[in-house]
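Let's see this in three dimensions:
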Amino acid sequence: MSNPAEWKSDNQRNEEDLSSDSNGKKPQKLRRYDSLDIESAKVGGSHGHGFQQAASWAVILQLAFQSIGVVYGDIGTSPLYVYASTFPGGIKHSDDIVGVLSLIYYTLTLLPLVKYVFIVLRANDNGNGGTFALYSLLCRHAKVGLIPNQQAEDRDVSNYRLELPSTRLGWSSKVKSALEKSRAAKFVLLFVTMLATSLVIGDGICTPCISVLSAVGGIKAATPAMTEARVVWISVAILVLLFSVQRFGTDKVGYTFAPIICVWFSINAGIGLYNFVKYDPTVIKAINPWHIVGYFRRNGKEAWVSLGGVVLCITGTEALFADLGHFTVRSIQISTCTVTYPALILAYSGQASYLRKHPLDVSDAFFKAIPSPIYWPVFAVAVLAAIIASQAMISGTFSILQQSLSLGCFPRVKVVHTSAKYGGQVYIPEINFILMLACVCVTLAFRTTEKIGNAYGIAVVFAETITSSFMVLVMILIWKKHIILVITYIVVIMSVEVTYLSSVLYKFPHGGYLPVAFATVSMTVMYIWNYAYRKKYYYEMDHKVSPDQLREIAANTNLCRIPGLAIFYSELVHGIPPIFEHYAANIPALHSVLIFVSYKSLPISKIPPEERFLFRRVQPKELYVFRCIVRYGYTDARDEEEPFERTLAERLKAFVREEFWIDSMRQKNKEDSIEKEAEASEEGIKNGDEDRDDPATQGAEGVNNEELEEEMAVLDKAWRGGVVHLMGENEVVAGKGSGIGKKILIDYGYSFLRKNLRQSEKVFDIPHRRLLKVGMTYEL
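Reported below is the predicted structural model:
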């Protein structure tokens, strides 16, 4: 929130900007702040990544510990079912085990470790990850976005600017130019972003089902009384409990889960090392990738089909990136390299050693390989770990949906920030409930891990392949890497993912359709909302109230001004929305001060508080009508500690003070010659810090203090008169002559979503007692 001390320092900085340079050689040109840039120009701006860079080692290690409980549960429980899914028909040759282990070694090394931990995490957006983070980076560097509310002033936000390599490769510029000129390419980028987001949601549904079912199913090996039906219903009960605790937030959930997952990784590493030494240490020869070639030679098509089981060893890898906003790059790198990766390598090696001696146990390899004295303790930890495994994708789902919501690609839902310390930790109640219902239904319908595994792989590999495609564009357009490095990434990383994708698609008829069905539903919702959002915005742009119309409205003798301050909300950032004219025609009364507020989301993660508000006065001055744009990043919280209206009023006062000071400086410089101006400016710099307290009220010559005091008195009186929140209740319908497709999207699809999801005043926490809605129909 603003305070007088902040206003003073801000004005002093601007005074220095408007004075001569430090050498007194050449006076700087005075700028008139007649656009919405007065606030954004005040901060010199650092290019830092906020929390990501500011975190101390103590905090990084703390977050590394938390990340173990949140991020790695999914990939950490993969040893429960990988070998069983890879060999559904049994092991035909002893060397096949070594071939599969070699595949697991190199898959874990190339994709989670090399690709995500050391490459993809670097492509974060001010510390936030996920597909929308990559999309936002591309939109900021190239004009490929379809979000219609861009402004030139947005690039003055310190976090908006990117630190780019100084060298410009010719082929990089050509690719950028081609993308910017192609509207089809822009639609494809947005479409693929929505698809990847939808696939991660599908992954978040499959993960809890397969993890919990596989762990609970282990009890069948100990007692025949545990039937499949009982396993299913116990799994359902556990899933309901898991989603019920999500409201406590990632912070508390992470601290609760991290010790359990640490114990789980320790058990896996210990049992793996024990089995490796006891049964067959020669499986270490799987380090030689030639065994992969031998495996494919012996099995042909069956080996290719089995890749759909091998790829399950990297389930949850996308959560490394999607959950980045909850933690930091360094914390995830530390936890992966020191805990997760070594433990998984030992776990798979130990199971392979056991299966070399007991190949018939492949369908239940994990539990069969447990030494009998510790079976029940390990089983208990396995069930707990399977419950926690779901946390990674659930948290990732919340994060990416928050991003898509802020960028106009998802209907309004309430985002609850569960940690005051870490801004990226969020919880979405509606989505949590929908995910719970979907998980319960999938568990009851599929009932076995083998069937769910067929569905699981498609969501995992498809999402990772899309991430790699975006990374290629990031390497070309933003990092400007040499073509050799880009080709190397495609050959080494993407070729592996495409191979796995071809295998999992083979299982589409056997359950693989499930995540595709979920993704289709999610994408339909996203597309309908984004389509109507863009159409509605352009309608308001075409029908906005012009300055002449506003003066006519204000000059209307039937229109009276009543005491108070009115805040009129709109999504339009380039003018006054048409609903205002509709309001004035039906209610011939305006409050003494009127502020048109537009909430705007930028394609960056965070906006510094001092750069959040942009003001502009609507002429003529005596109308006391202002426009304000409140800018948020896609991870910024909108439920401020102080009431929004108070923050807005104080920022407005700061704007008016600064506006008066700038006007006075302009007037003064018009009257003086260039030489006198230079001398006066140099003298002002020398004496400014000693003689000034607040330049807006007592510093510069020519300031009409009486006029400023009168302006402040009007604002204070309006504040004391009460604040009223005015919001447009727009009925959106397809215009006459629209095609059948457009009518279905707008009249039925968008209308259904809008009526059944959270309304704007609930999202923005607007007080109901002082809310007035104004209805109007938009024909798009």
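
When you work out contacts or count neighbours from here on, use the C-alpha atoms and nothing else.
Noted.

can you confirm residue 591 is in a helix?
No. Assigned with DSSP: H, G, I helix; E, B strand; the rest coil, residue 591 falls outside any helix and is strand.

ok, now which ones touch it?
561, 562, 563, 564, 565, 566 (CA atoms under 8 Å, 6 or more residues apart in numbering).

Buried only: go through those for me.
563, 564, 565, 566 (16 or more other CA atoms under 10 Å).

List the residues that contact the residue nearest the centre of the chain.
In the chain, the C-alpha nearest the mean C-alpha coordinate belongs to residue 403, at 3.3 Å (CA atoms, centre = their mean). Contacts for residue 403 (CA under 8 Å, 6+ apart) come out as 132, 133, 634, 635.

quick one more, to check against the first:
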Amino acid sequence: MNPQSLTDPVLAPQGRSTKYLLLLSLSALGVVYGDIGTSPLYAIRECFYGEYGVPPVHDNILGVLSLVFWSLILVISFKYLIVVMRADNEGEGGILALMELVLPNSKKWYHGMVLVMGLFGAALLYGDGMITPAISVLSAVEGLNVATPLFKPYVIPITIAILLGLFVLQRKGTGGVGKIFGPIVFLWFLVLAVLGVSAIIKNPVVLEAMNPYYAVVFFQLHGAKGLLVLGAVFLVVTGGEALYADMGHFGRLPIRLAWFIMVLPCLVLNYFGQGALLLDHPELAVNPFFHLAPAWALYPLVILSTFATVIASQAVISGAFSLTYQALNLGYFPRVSVLHTSERERGQIYIPQINWLIFAATVGLVIGFGSSTNLAAAYGVAVTTTMVITSILAFIAMRKLWKWTTPLAVALTVFFLILDLSFFGANILKVAEGGWFPLAIGGIIYLLMRTWMSGRRVLKSMLRSLTPPLSSFIQGLTNRHYTIVEGTAIYMTGNPKTTPPALALNLQHNKVLHEQVIIYSLKVEKVPHIMNRNKLRVDEIAPRFYRVVETYGYMDKVDIEQSIKALQQMPATLKLHDVTFFIGRETLIPSRDVGMKDWQARLFAALTISSQRATKYFNIPSKQVFEVGTQVKI
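Just a heads-up that it's a prediction; the model follows:
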């Protein structure tokens, strides 16, 4: 971790101009804050018109607005923007990045606990990530119903068509999408502020809601029911985890600038404007946001809000891409196709399989739930769980990384947990109404991640038992008969100290060795990026035998073809000519007496089959590849 990032967070990244910083801030506005920025469409409505809503009378309105205001200040501004985002892994954020930062040595007693919390928290984000596009776009298109009921039969088809366009656009990458969407969201936030101010001027008494006294009074009035309303209030902060995950796309400073200068003031003005409207017209609680607009502006507002909700979905989709890529490179996820969409910003990627899986689930939610009000019941359960986990992991970061005193770390963590558990308690009551969906999705993805991680560990153990240490193999060559053939053989292996099975099998069955043998291993560090000059290490371990270890960060692009070109230019005795890559290809045979449960072994075998071929993922020249197969019991 860069200590500069903890001590001087307001400095612009070196080598980046003010113009480029402002461009990143505008792009961040379009990608990172779409989710939080469209909450005004439905959050206040759910507090007063939803299933657990309270009557829109004076004390209730000021109480809800106070809860909304202080939720934005304490959860987003303080917890995420000021504290949690300090835990960046060389600029990369998200719960997996945080987990890797604080993950202790495997011998520590709490290693397994941190690992389980991190993986489960990450898995839960996929569930809420599927709900965000559905509820955001639906709530915007439903604005047409305010103008006329004639549009009601077409709300769902229009929503699905808009979602399709959004997911098709993902191929352009978050940077490209951000440049398109940034100005639109900038306009959206300006409109939020204007609509809010126009109503506040007529009823400025709502500004008193900034006093937390009204939040306290609200709970005194409503008791347990106040907790149910808190579940609707939580809708204003649901983009917090996606915001943290998107940090690697744009950087911490542009995200902070966008929030404090633009996003937060505009959101507060609009929420308070809706409250001011309801003070005079409580009957408009069915859709207070669209009723803020004059009649002539309704259709333009629906169009603008539709664009804004499309952008809202972008935040969680790009966050899912980042999360998947981190999990993949850290060994928690099978290989999938990853397209890097920017040469300048390494964190900007597109993953087709994840993109279309989220699209399919989102369309299913739109059809299945039918309205944004119904979807609101499913929203928030999973992300509140992830927020609780983030607070616990942040405590370890406070002590382990930042060296804060125990009393300070405990006090801050307890404060965060009080906030998180309050929202968690309010949302867990929604499980039966739809909250089960994101929990189910999270559980399935967690199961896949744990199965893949456990299967890889068992497979490595079995392969290690089938072959001797590399040093023993080389020493034993003097007692074996074989033919030396021309060229360079590169044997890909996960453990550079163990004999690659492909090497042992090639010698055993074909009785040949190349005149130059390279044991090539890829090592992924717990940092997002590795400088090019530190990536390759070459050691001559015996005459004609070389060990090459290439180190990557978990957000770096792996490209073996480029690495070989770099290797050829290094001043070393290693000279590459007539290169052939030897890759092991294991056929997995589930077996009850090896180490994995039968169902888990079968699942791991299925995941292995569906995993992208190593030659394509690592960009190994396909015409130079020779695969050596073997059967392995797992």
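
Got a TM-score for the pair?
Once superposed, chain against chain, the TM-score is 0.95 (TM-score structural alignment, normalised by the length of the second structure); 625 aligned residues with a CA RMSD of 2.0 Å.

just to revisit the earlier point, what's the closest of the contacts of residue 403 of the first structure to residue 573 of the first structure?
residue 634 (17.2 Å; CA to CA).

quick check, the closest one in a strand?
No. The assignment for residue 634 of the first structure, made by three-state DSSP, is coil rather than a strand.

what about it, how many neighbours?
28 (other CA atoms under 10 Å).

Was I right to think it contacts residue 400?
No. Counting by CA atoms under 8 Å, residue 634 of the first structure stays clear of residue 400, with 9.6 Å between them.

What does residue 71 of the first structure correspond to in the second structure?
Matched by TM-score structural alignment, residue 71 of the first structure corresponds to residue 32 in the second structure.

where does the closest residue to residue 622 of the second structure other than its chain neighbours sit relative to residue 500 of the second structure, distance-wise?
Excluding the flanking residues, the one nearest residue 622 of the second structure by CA to CA, 6 or more residues apart in numbering is residue 615, at 6.4 Å. Using CA to CA, to the nearest Å, residue 615 of the second structure is found at 17 Å from residue 500 of the second structure.

between those two, which one's more packed in?
Applying other CA under 10 Å to residue 615 of the second structure and residue 500 shows that residue 500 carries more neighbours, namely 26 against 16.

Excluding covalently adjacent residues, which one is nearest to the more buried one?
For residue 500 of the second structure, ignoring the flanking residues on the chain, the nearest one in space by CA to CA, 6+ apart is residue 493 at 5.7 Å.

Stretch 255-266 of the second structure spans what distance, first to last residue?
15 Å.

residues of that stretch that come out buried?
Quick answer for stretch 255-266 of the second structure (16+ other CA under 10 Å): 255, 256, 257, 258, 259, 262, 263, 264, 266.

Identify the residue of the first structure aligned to the third one.
Yep, that's residue 257 of the second structure we're talking about. Under the alignment by TM-score structural alignment, residue 257 of the second structure pairs with residue 334 in the first structure.

Can you name the helix or strand that its match falls in?
Element membership for residue 334 of the first structure (DSSP states H and E) is helix 329-335.

mean shift of that helix relative to the second structure?
Superposed on the second structure, helix 329-335 of the first structure shows a mean distance to its aligned partners of 0.9 Å (mean CA distance after the TM-score superposition for the first structure).

What is the next helix or strand after that helix packed up against?
Once the chain leaves helix 329-335 of the first structure, the next helix or strand it forms, by DSSP H and E, is helix 341-357. Here helix 341-357 of the first structure touches helix 94-108, helix 250-278, helix 365-368, going by 3 or more CA pairs under 8 Å, 6 or more residues apart in numbering; DSSP states H and E.

Using TSV, lay out these together with distance to residue 76 of the first structure and mean neighbour count.
Converted to TSV, those look like this (distance: least, CA to CA, whole Å; neighbours: other CA atoms under 10 Å):
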stretch	distance to residue 76 of the first structure	mean neighbour count
helix 94-108	12	22
helix 250-278	7	20
helix 365-368	13	22
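
hmm, back to that, please verify my assumption that the match of residue 257 of the second structure contacts residue 64.
Yes. Applying CA under 8 Å, one finds residue 334 of the first structure in contact with residue 64, separated by 6.6 Å.

Alignment lookup: residue 406 of the second structure to the first structure.
Counting by TM-score structural alignment, the partner of residue 406 of the second structure is residue 483.

what's the burial count for its match?
14.

Against residue 391 of the second structure, how distant is residue 424 of the second structure?
For residue 424 of the second structure relative to residue 391 of the second structure (CA to CA), the value is 13 Å.

And these two? Which one has more around it.
residue 424 (25 against 21).

Please give the element, helix or strand, for that one.
With DSSP H and E as criterion, residue 424 of the second structure is part of helix 406-428.

Straight-line length of stretch 91-104 of the second structure, end to end?
21 Å.

in it, what counts as buried?
Result for stretch 91-104 of the second structure [16+ other CA under 10 Å]: buried residues 91-104.

thinking again about what came up before, greatest separation within the buried ones among the contacts of residue 591 of the first structure: which pair is it?
563 and 566 (9.5 Å).

Please identify the residue in the second structure that aligns with residue 136 of the first structure.
When the second structure is aligned by TM-score structural alignment, residue 136 of the first structure is paired with residue 100.

in which helix or strand would I find that match?
Using DSSP H and E, residue 100 of the second structure falls in helix 95-102.

what's the answer for residue 439 of the first structure, then?
Assigned by DSSP H and E, residue 439 of the first structure falls within helix 429-446.

so that helix matches what in the second structure?
So helix 429-446 of the first structure sits over residues 352-369 in the second structure, by TM-score structural alignment.

hmm, who's touching that stretch?
Stretch 352-369 of the second structure is touched from outside by 129-131, 133-135, 138, 156, 159-160, 163-164, 167, 170-171, 317, 320-321, 336-338, 375, with contacts defined as CA under 8 Å, 6+ apart.
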